[in-house]
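Enquirer: Okay, predicted coordinates and the sequence, questions at the end:
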Amino acid sequence: MSESHSDFRTIGVLGFGVMGAGIAQVFAASGREVVVLDTDQDRIDAGIAAVAAFLDGGVVRGKITEDDKATILGRITGTTSLAVLSGVDAVLESVTENAEVKKALLAQVATVVGEQTPLLTNTSALSVTDLAAGLPNPSRVAGLHFFNPAPVMQTVEVVRALQTDETLVDRLVDLVHALGEKFPVVVKDRPGFLVNSLLLPYLNDVIQEFDDGLATAEDIDVALELGLGYKTGPLKMLDTIGLDVHLRATEAAYEATADARYAPPPLLRQMVTAGRLGNKNGHGFRTEQPTDGSN
C-alpha cells in the first residue's frame, strides 16, 4: 500500500460507479483523502461496498491486510453535497460518457472549488479541449484517464488539452508516479487519445467477426489470448468494460472523426438496446453466450 502524497493530498471524485469506485480506491491506497460526490446515498453505499469487495479479494490473496483495508476505506468519504468539495486539492470527474453531463457538472463544481483547483476528467474518448472551453480558467483542466479496473490497470493517460498549463501536466505525471505501480503516458487531446484510438477499432472488428459467425465467442477469445499473447480476450474485455460504455466511446470517436473504423457495429447497438451490457448485469458476449453469431 503506497503512502506517497506529492502535492495532491485531498482528491474529489465525481461519480461512484465502477470507475469512480476504482479510482477512489487507488487514491486512498496511496495515502490520500478522497471525497466522492454522487446523486444519492444508495449510490454512495453501493460504491463503498464495491471498494470493500475489491479489497476483500486483496486480503484473500495476501496482497493487503485487514488493517490496510480498514485504512483505505477510512480515507474515502461519500457526499451528495457540492459544498463538501470546497477544500479539495483537485477534482476528477468519472460520470457517464456524455459531454453535456460532464460540462454541466464541472461547471457546478467550479463554483465551489478554488479558481486554481485542477478540474480533471476521466473521459475515455471525449475532447478534453471541448470540456475545458466553457469553464473558468480552462488552463487548470486536463484529462487523467484510468483504465478499468483502475486498481489493477497500470497505464494512466495524462491528456493535454489545448488550454492545459504545462505545469499541471508535470504535476499530474508526478501524481501518477506517486500512486504506486502506475505508469503515466502524456498524450495529445485526440479522439480516443492513444490507447483507445487503437483499441476501439480492434474491438469493433471483433464484434463484427463474431456477428459474421467466424467463430464462437470463447474461441475468438482463446485464439487471441494464445495466438497473440494477450492476457484477456476481446469479448471478455468488452463484458468487463461494459457494452454500453464501449458504445458511447466509439460513438464519440466516430462523431469527432467520421472515421469508419470507429463506427459502432450493428450487433453492439442491438445488444445495448436489449439490455445486454456485460458483467454489470450478467448478459454479454461471454457472460451469456448466444448459440450463434446473432442476437
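Expert: Alright, I've got the coordinates.

Enquirer: make it CA atoms for all contacts and neighbour counts henceforth
Expert: OK.

Enquirer: out of all of them, which helix in this structure is the longest?
Expert: helix 41-60 (DSSP state H).

Enquirer: Which strands or helices does the very next helix or strand once past that one pack on?
Expert: Going down the chain from helix 41-60, the next helix or strand is helix 66-74, by DSSP states H and E. Packing partners of helix 66-74 (3 or more Cα pairs under 8 Å, 6 or more residues apart in numbering; DSSP states H and E): helix 18-29, helix 41-60.

Enquirer: Next one for the comparison:
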Amino acid sequence: MSEIQRVAVLGLGTMGAGIAQVAAMSGHQVTVLEASQDRIDAGLAALTDFLDGGVVRDKITRSQRDETLSRVHAVTDVAELAGSDLVIEAVTERADVKRELLARVADVVAEDALIVTNTSALSVTDLASGVPHPGRFAGLHFFNPAPLMKVVEVVRALQTDEAVVERLVTFVDSVGKKPVVVKDRPGFLVNYLLMPYLNDVITEYDGDLANAEDIDTAMRLGLGYKLGPLELLDLIGLDVHNHATHSAYEATLDPRFAPPPLLRQMVAAGYHGNKNGHGFRTTQEEA
C-alpha cells in the first residue's frame, strides 16, 4: 500500500483542529470537513490562535506557523475528500452521528483509503461494521491537546486488517507521536485504567477525604503526576468524563466505571470544567 500523504479530518472542534495541526505540521496536506462556514471560521481561528501562541513561546517559528496553515484546507462538501489516503473522524461522541458521516465519506473515498475514528468511548468494532470494506477501519485515538500529547492509541477493531494497523503505526510515527497498539474495549488502554481512578477520586472528594487543592497536590507531588486528578477532570471536561465513563459502564456493567453521584449532579448543574469556568478547582472551592 502507498504512503499516506493526503489526510482528511472530519470536524474542526478542539480535537479535530489539534489533529489537523499535527498532520499539517508534519508535511501532510489536510482537508477538514465541517458542517458550515461559521464552524470552519471558528475552528480555523482557534487553530491559528494555538499556533500563534507557539510562536510567542518560541516553540515554533513564524515560518512553521505559516506553512502549517497553508496545508490546511477546510470544506463543507464531503465530495472534496475523494482523494484522501487517510480519513480521521473527530466529531461529537454520538454513534448515530458518526455512523451517518462515516457512511457518506466511505462513498466518496477510494476502497483502499484508510478510515479511522478518534472516539474515546464508543466501540470501534461497532463503527467499523457500518463502513464498506471494514478491514480498512480502525481507531486512532489522539489525546487532548493533540499537538502536545505524545501518545496515540492505534485501536484494532475485530475487522481491522493487520496491514492497516502497520500503516497507521507508520503514520503516527511520521507525525512525531508514539503509537501504542491496543484492543477495542471500552476506554481502550489509557482511559480503561484512568476512568476508575478518576471516579474513585470524585467519590473520596465527595466524602470529605480532603479538599480539592490538597488532593491534587498530594497526587502531583506524591506520584510525580503533572496534573492532579481534579485538575485533569476540569481540563478533560466533566461532561466528557461523565459520558465516557457512563458508556464504559453500559458496555461492561463493571461498577468501577459507574459515574459517581457528585459527577452526575455537577454535569446536570452545567458544571463542565475549564470550558465554562465551573468545575472542581473553580466553582466548587469558591462556593
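Expert: Structure's in. What do you need? Treat the numbers as computed from the prediction; the structure is a model and nothing was measured.

Enquirer: Report the TM-score for the pair.
Expert: With the length set by TM-score structural alignment, normalised by the length of the second structure, the two chains reach a TM-score of 0.96; 286 aligned residues with a Cα RMSD of 1.3 Å.

Enquirer: coming back round to it: which residues in the second structure does the longest helix of the first structure align to?
Expert: Counting by TM-score structural alignment, helix 41-60 of the first structure pairs with residues 37-56 of the second structure.

Enquirer: How about stretch 119-128 of the first structure?
Expert: Residue span in the second structure matched to stretch 119-128 of the first structure, by TM-score structural alignment: 115-124.

Enquirer: How about stretch 77-85 of the first structure?
Expert: The aligned range for stretch 77-85 of the first structure is 73-81, by TM-score structural alignment.

Enquirer: sorry, back to before: in the longest helix of the first structure, which residues are buried?
Expert: R43, I44, G47, I48, A50, V51, A52, L55, D56, G58, V59 (16 or more other Cα atoms under 10 Å).

Enquirer: Which residue ranges of the stretch 101-250 of the first structure form helices?
Expert: 128-133, 166-178, 195-211, 217-228, 234-241, 243-257 (DSSP state H, counting those that start in this stretch).

Enquirer: mind giving me CSV with those and columns for mean neighbour count?
Expert: Shown next, in CSV, are the helices of the stretch 101-250 of the first structure (neighbours: other Cα atoms under 10 Å):
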stretch, mean neighbour count
helix 128-133, 22
helix 166-178, 17
helix 195-211, 18
helix 217-228, 16
helix 234-241, 22
helix 243-257, 21
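
Enquirer: Between those helices, which one is closest to G87 of the first structure.
Expert: Smallest distance to G87 of the first structure across the helices of the stretch 101-250 of the first structure (Cα to Cα): 18.4 Å, for helix 166-178.

Enquirer: Tell me what angle the closest one forms with helix 18-29.
Expert: 80 degrees (axes from the mean of the first three to the mean of the last three Cα atoms, to 10 degrees).

Enquirer: just to revisit the earlier point, out of the helices and strands packed on helix 66-74 of the first structure, flag the one nearest L85 of the first structure.
Expert: Using Cα to Cα, those put helix 18-29 closest to L85 of the first structure, at 14.3 Å.

Enquirer: residues in the second structure matched by the closest one, start to end?
Expert: Going by TM-score structural alignment, helix 18-29 of the first structure sits over residues 14-25 in the second structure.

Enquirer: Stretch 94-107 of the first structure too?
Expert: Going by TM-score structural alignment: stretch 94-107 of the first structure matches residues 90-103.

Enquirer: contacts for that stretch?
Expert: 9-13, 15-16, 89, 117-119, 121-122, 127, 130-132 (Cα atoms under 8 Å, 6 or more residues apart in numbering).

Enquirer: what's the neighbour count on T121 of the first structure?
Expert: 28 (other Cα atoms under 10 Å).

Enquirer: I'd say it and L144 touch.
Expert: Yes - with contacts counted by Cα atoms under 8 Å, T121 of the first structure reaches L144, the gap being 5.8 Å.

Enquirer: Not counting residues beside it along the chain, what's closest to K275 of the second structure?
Expert: G237 (6.9 Å; Cα to Cα, 6 or more residues apart in numbering).

Enquirer: Tell me how many other residues crowd the one you found.
Expert: With other Cα under 10 Å as criterion, G237 of the second structure counts 21.

Enquirer: Mind telling me what it corresponds to in the first structure?
Expert: With TM-score structural alignment as the criterion, G237 of the second structure matches G242.

Enquirer: Identify the residue nearest P145 of the second structure in space, chain neighbours excluded?
Expert: G18 (6.5 Å).

Enquirer: now swap in D52 of the second structure and tell me
Expert: D52 of the second structure's closest residue in space is R65 (Cα to Cα, 6+ apart), at 7.2 Å.

Enquirer: you'd agree that neighbour is up against L51?
Expert: Yes - shown here, R65 of the second structure and L51 form a contact pair, counting by Cα under 8 Å, at 5.9 Å.

Enquirer: any shared contact partners between these two?
Expert: Contacts common to R65 of the second structure and L51, judged by Cα under 8 Å, 6+ apart, are absent.

Enquirer: Quick one: neighbours of the counterpart of V181 of the second structure in the first structure, just the number.
Expert: The equivalent of V181 of the second structure in the first structure is V186 (alignment by TM-score structural alignment). Here the number of neighbours of V186 of the first structure (other Cα under 10 Å) works out to 19.
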